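**Student:** Quick one: sequence and predicted model below, then my questions.
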Amino acid sequence: MPAPARTTVLVAPAGADARRTAHALLLDAAGARLAVPRARLRIDHEPDGRPVLTGAGAGLHVSVSHGRGAVAVALSGLGPVGVDVEAVRALPAAALARRWFDPAEAAWIERQPEEDRAAAYFRLWVQKEAVGKALGTGLRGGGMRRAVLLPPLGCAPRLVPLPAERGLAVCLPGGPAPAPVPVLSPVSGPASDRSSGPAPDPFSGPFSGPFSGRSSGPFSDPEFGPEFGPAELCLAVAVRSPYAAGAPVVVRYCAAPSPATAAPS
């Protein structure tokens, strides 16, 4: 499958400035995927606040999420994309779901063991956030009641159609996450130094090399900070495109970009 059909998600510790970290991670990832120098990429924002790449990155759809100590960025050539990451934490999951979620979702959460309900709540929440970002509406207009898919969604990291929303597909990655690894360095040098034709997708292929890893699960790496401990991150990505269903999603866990390369807020 050609690189534009892939949706790439990178997750990293938020550091002291989550927005700055997310922007740096997005620029590094876009530069690596497009094989262009980072200096040729810029991040602007649409009127609703959604990030958009300009310069050499124009046309690549992106999304950003900050979630209590972690950031996530998503890049897709298929269509508008949304990503959300959240740290699982204690909350009255069943009561909140009854108040805000679709009744079938609230019932599903209540069927889970008490100790698993918070994680179940966040696995639905991140889907709703990701779908709202892909649609460009956020959670406005009944987004909290918008029905999403009940986990598990299968082991393969692929986009699954969302029956309630035509042309929308969701991926809820699962499995244990490895220790974070350094983010792939962007290409440097003038554009004339690059070979012609489409660049290979550095995030495709088997999980090997510096981006080895599987998708969300318990994090225990100290770089994520003492507020996490052996916490769990819930992650979801949504893409709005008639070609999204069944398309692969590649997830990588990275070390935070260094302050020297972080983008200004």
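**Tutor:** Yes, it's here.

**Student:** CA atoms for contacts and neighbours, from now on please.
**Tutor:** Noted.

**Student:** The stretch 1-150 of the chain: helices as residue ranges?
**Tutor:** Secondary structure of the stretch 1-150 of the chain (DSSP state H, counting those that start in this stretch): helices at 18-34, 93-100, 103-110, 117-135.

**Student:** pretty sure Tyr253 contacts Ala12?
**Tutor:** Yes. Here Tyr253 lies in contact with Ala12, judged by CA atoms under 8 Å, at a distance of 6.0 Å.

**Student:** what would the helices of the stretch 1-150 of the chain look like in TSV with mean neighbour count and distance to Gly55?
**Tutor:** Formatted as TSV, those follow (neighbours: other CA atoms under 10 Å; distance: least, CA to CA, whole Å):
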stretch	mean neighbour count	distance to Gly55
helix 18-34	24	11
helix 93-100	17	40
helix 103-110	18	42
helix 117-135	24	22
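
**Student:** Please render the ones you listed as JSON lines that adds distance to Val170 to the earlier fields.
**Tutor:** Formatted as JSON lines, those follow (distance: least, CA to CA, whole Å):
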{"stretch": "helix 18-34", "distance to Val170": "20"}
{"stretch": "helix 93-100", "distance to Val170": "20"}
{"stretch": "helix 103-110", "distance to Val170": "16"}
{"stretch": "helix 117-135", "distance to Val170": "7"}
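
**Student:** Identify whichever of those helices lies nearest to Thr8.
**Tutor:** helix 18-34 (8.8 Å; CA to CA).

**Student:** Relative to Gly49, which of the helices of the stretch 1-150 of the chain is closest?
**Tutor:** Between Gly49 and those, the tightest spacing by CA to CA is seen for helix 117-135, at 10.1 Å.

**Student:** counting contacts, what elements does the helix or strand that that closest one is followed by pack onto?
**Tutor:** Of the helices and strands lying after helix 117-135 in sequence (DSSP states H and E), the nearest is strand 160-161. Under the contact definition 3 or more CA pairs under 8 Å, 6 or more residues apart in numbering; DSSP states H and E, strand 160-161 sits against strand 168-171.

**Student:** Show the subsequent helix or strand relative to the strand it packs on.
**Tutor:** Assigned by DSSP H and E, the successor of strand 168-171 is strand 218-219.

**Student:** Next SSE downstream of that following strand?
**Tutor:** Immediately after strand 218-219, counting by DSSP H and E, sits strand 231-240.

**Student:** gap between that following strand and the chain center?
**Tutor:** The chain centroid and the centroid of strand 231-240 are separated by 6 Å, computed with CA atoms, centre = their mean, to the nearest Å.

**Student:** Between helix 117-135 and that strand, find me the angle.
**Tutor:** Calculated by axes from the mean of the first three to the mean of the last three CA atoms, to 10 degrees, strand 231-240 forms an angle of 30 degrees with helix 117-135.

**Student:** how far does the following helix or strand past strand 231-240 sit from the chain's center?
**Tutor:** Of the helices and strands lying after strand 231-240 in sequence (DSSP H and E), the nearest is strand 249-253. Centroid displacement of strand 249-253 relative to its chain, using CA atoms, centre = their mean, is 8 Å.

**Student:** structure B:
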Amino acid sequence: MYQPHVFTLTEDGYRGPAPSWSAGAPSLWLVDTEPAAEAARLLAPKILDASELARAERLAFPADRACYTAAHLALRLLLGARQGVAPEAVRLTRERCPACDGPHGRPATGGGTHFSLSHTRGVALLAFAGAPVGVDVERVPAARVVAEISGQLHPAEAAELAALPPEDRPAAFARVWTRKEAYLKGEGTGLAGGLHREHVGTGPRPVGPPGWAVTDVAAPAGYAAAVAVRAAGRAPGEGDDRRK
């Protein structure tokens, strides 16, 4: 289990260390987006670009707008600190999709920094690394959601879930979902390729697909999170005092 840094957004922005990492060990940051809502509202017009502001406005619920805004502010502030530029000057692009060559692959920026961002109502998680990286955070789902979707997983994962007592399945499903989505985001394909690809496991320890290290990330109660790094050679945080 990897313990992320806590990112605190203030009305003045962010004052703290820039993301840094060693080979195969990404820098992870967790944002509690609800306390950051007012600071995010004040900072957004100064830092986010027109497309980010427009996307936030399209979200129907205030809590979702606050979460999206705080997450993207954290991304720009941390990338700006890493690159030594103002957060509003950070250039965000998209790589080509490795599956179809469309313009919807991994998000990217200049300077050799790979990053990934995930948010769900109340929480955002960001990862920065020197190699392709994917991250995901999700709420633990209700039992009915697990029953509806578990059949779409890799057959071995579906069997693992079915073998568990019903009360243990939501947490196990959240583990496998975040591991799988982190890996697929790191690949740049996302969920379009289907949940049946690759076996990452539902148990306490993830199974890394060849060439990737997948690790669970500590998250608030009621959430699950994971990170995947390409060609890491070791699990993120291994030998680091931030690993639990």
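**Tutor:** Nice, I can see it. Given the structure is predicted, the values throughout are model-derived calculations rather than measurements.

**Student:** Identify the residue of the second structure aligned to Leu233 of the first structure.
**Tutor:** Residue correspondence to the second structure (TM-score structural alignment): Leu233 of the first structure is matched to Tyr223.

**Student:** got the contact list for its match?
**Tutor:** Shown in contact with Tyr223 of the second structure (CA atoms under 8 Å, 6 or more residues apart in numbering): Val137, Glu138, Arg139, Val140, Ala174.

**Student:** CSV please, covering the residues you listed and showing distance to Phe115 of the second structure.
**Tutor:** Shown next, in CSV, are the contacts of Tyr223 of the second structure (distance: CA to CA, whole Å):
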residue, distance to Phe115 of the second structure
Val137, 15
Glu138, 18
Arg139, 22
Val140, 24
Ala174, 22
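
**Student:** By neighbour count, which of those residues wins?
**Tutor:** Ranked by the number of neighbours (other CA atoms under 10 Å), the contacts of Tyr223 of the second structure place Val137 first, at 31 neighbours.

**Student:** contacting residues for it?
**Tutor:** Ser118, His119, Thr120, Val123, Ala124, Leu125, Thr178, Ala219, Tyr223, Ala224, Ala225, Ala226.

**Student:** Could you tell me which residues make contact with the fourth one?
**Tutor:** Residues touching Val123 of the second structure, when contacts are defined by CA under 8 Å, 6+ apart, comprise Leu30, Val31, Asp32, Thr33, Glu34, Cys67, Val137.

**Student:** What of the fifth one?
**Tutor:** Listed by CA under 8 Å, 6+ apart, the contact set of Ala124 of the second structure reads Leu30, Val31, Asp32, Thr33, Cys67, Ala71, Leu117, Ser118, Val137.

**Student:** What does it correspond to in the first structure?
**Tutor:** By TM-score structural alignment, Ala124 of the second structure lines up with Val71.

**Student:** Relative to Ala30 of the first structure, how far out is its match?
**Tutor:** Relative to Ala30 of the first structure, Val71 of the first structure is positioned 16 Å away (CA to CA, to the nearest Å).

**Student:** Based on its surroundings, how many neighbours for Ser241 of the first structure?
**Tutor:** Ser241 of the first structure: 17 neighbours (other CA under 10 Å).

**Student:** what's the neighbour count on the aligned partner of Val9 of the first structure in the second structure?
**Tutor:** Using TM-score structural alignment, the partner of Val9 of the first structure in the second structure is Leu28. Around Leu28 of the second structure there are 27 other residues, counting by other CA under 10 Å.

**Student:** Thought His5 was touching Leu28 of the second structure, still the case?
**Tutor:** Yes. Using CA under 8 Å, Leu28 of the second structure is in contact with His5, at 6.0 Å.

**Student:** who's in contact with Pro209 of the second structure?
**Tutor:** Residues near Pro209 of the second structure by CA under 8 Å, 6+ apart: Glu198, His199, Val200.

**Student:** ok, back up a step: wait, which of the helices of the stretch 1-150 of the first structure is closest to Pro47 of the first structure?
**Tutor:** helix 117-135 (13.3 Å).

**Student:** Packing partners of that closest one?
**Tutor:** Right, helix 117-135 of the first structure is packed against strand 81-87, helix 93-100, helix 103-110, strand 168-171, strand 231-240 by 3+ CA pairs under 8 Å, 6+ apart.

**Student:** could you redo the last one with a cut-off of 10 Å?
**Tutor:** Packing partners of helix 117-135 of the first structure (3 or more CA pairs under 10 Å, 6 or more residues apart in numbering; DSSP states H and E): strand 61-66, strand 81-87, helix 93-100, helix 103-110, strand 168-171, strand 231-240.

**Student:** I'd like a version of the ones you listed in JSON lines, one that adds distance to Gly132 of the first structure as further columns.
**Tutor:** Converted to JSON lines, those look like this (distance: least, CA to CA, whole Å):
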{"stretch": "strand 61-66", "distance to Gly132 of the first structure": "11"}
{"stretch": "strand 81-87", "distance to Gly132 of the first structure": "7"}
{"stretch": "helix 93-100", "distance to Gly132 of the first structure": "15"}
{"stretch": "helix 103-110", "distance to Gly132 of the first structure": "17"}
{"stretch": "strand 168-171", "distance to Gly132 of the first structure": "11"}
{"stretch": "strand 231-240", "distance to Gly132 of the first structure": "9"}
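
**Student:** can you tell me which residue in the first structure aligns to Leu184 of the second structure?
**Tutor:** So, by TM-score structural alignment, Leu184 of the second structure is matched to Gly132.

**Student:** if I look at the residue nearest to its match when sequence neighbours are not counted, how far off is Ala24 of the first structure?
**Tutor:** Excluding the flanking residues, the one nearest Gly132 of the first structure by CA to CA, 6 or more residues apart in numbering is Gly138, at 3.9 Å. Counting by CA to CA, the separation of Gly138 of the first structure from Ala24 of the first structure is 23 Å.

**Student:** Ok, Gly31 of the first structure next?
**Tutor:** Gly31 of the first structure is 11 Å from Ala24 of the first structure, by CA to CA.

**Student:** Over to Ala18 of the first structure?
**Tutor:** 10 Å.

**Student:** again with Pro113 of the first structure
**Tutor:** 39 Å.

**Student:** Please give me every residue in contact with Val88 of the first structure.
**Tutor:** The contact partners of Val88 of the first structure, by CA atoms under 10 Å, 6 or more residues apart in numbering, come to 67-68, 117-123, 217-218, 228, 231-234.
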